[in-house]
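Novice: Sequence plus predicted model, see below.
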Amino acid sequence: MSSKPAGSLGDFLRSRRTRLDPASFGFAGRRRTPGLRREEVAQRANISPTWYTWLEQGRGGAPSPEVLERISGALMLTDTEREHLFMLGLGRPPEIRLKPVDGVHPRLQRLLDSLNASPAIIKTATWDVVAWNPAAAVVLTDYGALPPGGRNILKFLFRNPAVRASQHDWESVARFVVGAFRADVARAGLVSEAAALVEELCSASPEFEALWRDNDVLGHSDAHAVKRLQHPVLGSVELEYSAFSVDGRPDLGMIVYTPVDAGMAARIRALAADKP
């Protein structure tokens, strides 16, 4: 009887190995058991067959992240399976693997659109808006009227006088956004990639530069529970703020603003219904 606990790293590796078709990878020959052999996985992962065997047997200590990445590729793991592999092998998820963002899955867009009275957006780790619903276009910004490179929240806040004037407490909002942006880019490993944006904002806004030099790091739980805006059509708007992760996309986040007042929700719904 095996001494390994159920759900161990070895069990998971073996289950993923045995589901693969050897012929698909150019491995021939008769087999007594389904799937790839251990030495074939090791060959594909460019690691020692002995080391891979030890991993399946629960021996040899914790593998490195680099080894797990190679094994993940060798076994053709999905993103969810890759994360599970790292949790079993190292007790933590892998580093975020960013993907080019060109819109979002239609299922996620339908979710946004179903929130017909609540402005909702999807943003990247560098705070570029990549999806939104009609309510967001009405209350926040008509993102569809802007080029993809012009939909950055920090640029709106620090370089657009109309957006700044609409904020009830611009200073507090600006401090939170800069602190949360700093945390997001660091978490995503995008500090160097965000350098050009930071430099542009520092050059364009002394206020951004001062906040950036403060080195505050904030999370979405540190945001004010209610966001207040002065809208040119709706007047004073109060919105409750909620942030959510996007399943399977750690580089994306969803923000939903829910109207506090039912009457305001009805007015937003009516205006959003006229948006294409």
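Specialist: Thanks, I have it.

Novice: C-alpha from now on. contacts and neighbour counts both.
Specialist: Fine.

Novice: May I see the buried residues of stretch 85-98?
Specialist: Within stretch 85-98, the residues that qualify as buried by neighbour count (16 or more other Cα atoms under 10 Å) are Leu85, Phe86, Leu88, Gly89, Leu90, Pro94.

Novice: Okay, and Ser245 sits in which element?
Specialist: Element membership of Ser245 [criterion: DSSP states H and E] is strand 235-246.

Novice: Show me which positions of that strand end up buried.
Specialist: Buried residues in strand 235-246, counted by 16+ other Cα under 10 Å: Val237, Glu238, Leu239, Tyr241, Ser242, Ala243.

Novice: Second structure for comparison follows:
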Amino acid sequence: MEHSNNTRLEELAQFLKTRRARLSPEQVGLPHGGRRRTPGLRRGEVAQLSGVSVDWYTWLEQARNIQVSAQVLDNIARALQLDSSERKHLFLLALQQLPADLTPVETTISPTLQLFLDLQGTSPAYVTDQRLNIVAWNRAANLIYGDYRAMSMRERNSVWRTFTSPYVREMLQDNWETHARHRLAHFRANYGKFAGDPWWMELIGDLNQISAEFRAWWPQHDVLNGPEGKKINHHPAAGLLIFDQLSFHVTDSPHLTVTINVPTLDSDTTLKLNKLLSE
């Protein structure tokens, strides 16, 4: 274990040295400061830009086993102008965990991804962000789960809708509690990356006010990631619909999750959806 830890710290030290070497003082807004024996920034300059002491930063590049916070790592990442992949690598080497994803909230997706959703036909498909907002959908999803086009962003949040929408309760019937607990556990898992963020705190506060089930279950700290498996819906026009659920992340937008509900082979769900889509 000690050898593994030493190897990780040495890798961190070398990574920092290489990132420092590729930057000039001018690139970070510092004066050149005369002739330099080696290319790139000096350790003292990185320390200055990061708001830490020269000794402390030097210890990092010497692979010493010192305590480091996420805030300081973010400062170093900005000072060294790391991209998102380099920033994640820095956090993995220093803390052995990924940083919170600072990707801005997006309300639109690429035309290619929208085309993919549309091509799913009788399989309701939609895209959620890290807040579990539904940001895109196909026609089948719109017909089964409600008119997303007419909803506000708050109403398109799947956690908010699960706990506040009579339509969702009626559609899920006896399966509502299982669905709601799973959705809440997924929300809790994502919240761990953004604990204290104002948007999350506001939604949690509002749900505490409006939903007795949320008030009872949120303090239980259940955490879960992944799909829900089989889904049974009771649509007011199409009747009983049974799906198998498939979820995956988008490679070039890993903060987005695509969910596809595929009609089960041993049901008449596909026939019912074809009829609904043709009307």
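Specialist: Structure received. A quick note: this is a predicted structure, and the numbers were derived from the prediction, not measured.

Novice: Do you know the score for how well these two fit?
Specialist: Taking TM-score structural alignment, normalised by the length of the first structure as the basis, the two superposed chains have a TM-score of 0.77; 269 aligned residues with a Cα RMSD of 3.5 Å.

Novice: that older thread, so how far does whichever helix or strand comes after the strand holding Ser245 of the first structure sit from its counterpart in the second structure?
Specialist: Scanning forward in sequence from strand 235-246 of the first structure, with DSSP H and E defining helices and strands, the next element found is strand 249-259. Taken against the second structure, strand 249-259 of the first structure registers an average deviation of 3.8 Å after superposition, with mean Cα distance after the TM-score superposition for the first structure.

Novice: who's in contact with the next helix or strand after strand 249-259 of the first structure?
Specialist: Helices and strands here follow DSSP H and E; after strand 249-259 of the first structure, the next one along the chain is helix 262-273. Applying Cα atoms under 8 Å, 6 or more residues apart in numbering, the external contacts of helix 262-273 of the first structure come out as Asn116, Ala117, Ser118, Pro134, Ala135, Ala137, Val138, Val139, Leu234, Val237, Pro259.

Novice: swap the cut-off to 10 Å and go again
Specialist: When contacts are taken as Cα atoms under 10 Å, 6 or more residues apart in numbering, the neighbours of helix 262-273 of the first structure outside the stretch itself are 113, 115-119, 133-139, 233-239, 258-259.

Novice: What's the PyMOL syntax to select whichever of those residues are buried?
Specialist: Only the buried members of those end up in this PyMOL selection, burial being decided by 16+ other Cα under 10 Å:
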select buried, resi 113+115+116+117+118+119+133+134+135+136+137+138+139+237+238+239+258+259
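
Novice: still on that earlier bit, now, the buried residues of stretch 85-98 of the first structure that are in helices?
Specialist: Mapping those onto helices (DSSP state H) picks out Leu85, Phe86, Leu88, Gly89, Leu90.

Novice: My read is that Phe244 of the first structure contacts Met254, right?
Specialist: Yes - with contact taken as Cα atoms under 10 Å, Phe244 of the first structure and Met254 are classed as touching, separated by 5.0 Å.

Novice: what do the two both touch?
Specialist: Counting by Cα under 10 Å, 6+ apart, the residues touching both Phe244 of the first structure and Met254 are Ile122.

Novice: isn't there a helix covering Phe176 of the first structure?
Specialist: Yes - with DSSP: H, G, I helix; E, B strand; the rest coil as the criterion, Phe176 of the first structure is assigned to a helix.

Novice: Just give me the match in the second structure for it.
Specialist: Following TM-score structural alignment, the counterpart assigned to Phe176 of the first structure within the second structure is His182.

Novice: Trp218 is in contact with that match, correct?
Specialist: No - shown here, His182 of the second structure and Trp218 do not form a contact pair, counting by Cα under 10 Å, at 11.6 Å.

Novice: Give me the more crowded residue out of these two.
Specialist: A count of neighbours by other Cα atoms under 10 Å puts His182 above the other of His182 of the second structure and Trp218, at 20 against 17.

Novice: got the contact list for the more buried one?
Specialist: When contacts are counted by Cα under 10 Å, 6+ apart, His182 of the second structure is found next to Val159, Trp176, Arg188, Asp222, Val223, Leu224, Asn225, Gly226, Pro227, Glu228.

Novice: switch the cut-off to 8 Å
Specialist: For His182 of the second structure, the contact set (Cα under 8 Å, 6+ apart) comprises Leu224, Glu228.

Novice: same question, the one 10 residues further on
Specialist: Gly192 of the second structure makes no contacts at all, as judged by Cα under 8 Å, 6+ apart.

Novice: Quick check: closest non-adjacent residue to the residue most central in space within the second structure.
Specialist: Centrality entry for the second structure: nearest residue to the mean C-alpha point is Gln130, 3.6 Å, by Cα atoms, centre = their mean. Once its chain neighbours are removed from consideration, Gln130 of the second structure has its nearest residue in His255; the separation is 5.9 Å (Cα to Cα, 6 or more residues apart in numbering).

Novice: and what of Thr126 of the first structure?
Specialist: Val185 (6.1 Å).

Novice: which position in the second structure aligns with the one you found?
Specialist: Aligned partner of Val185 of the first structure by TM-score structural alignment: Tyr191.
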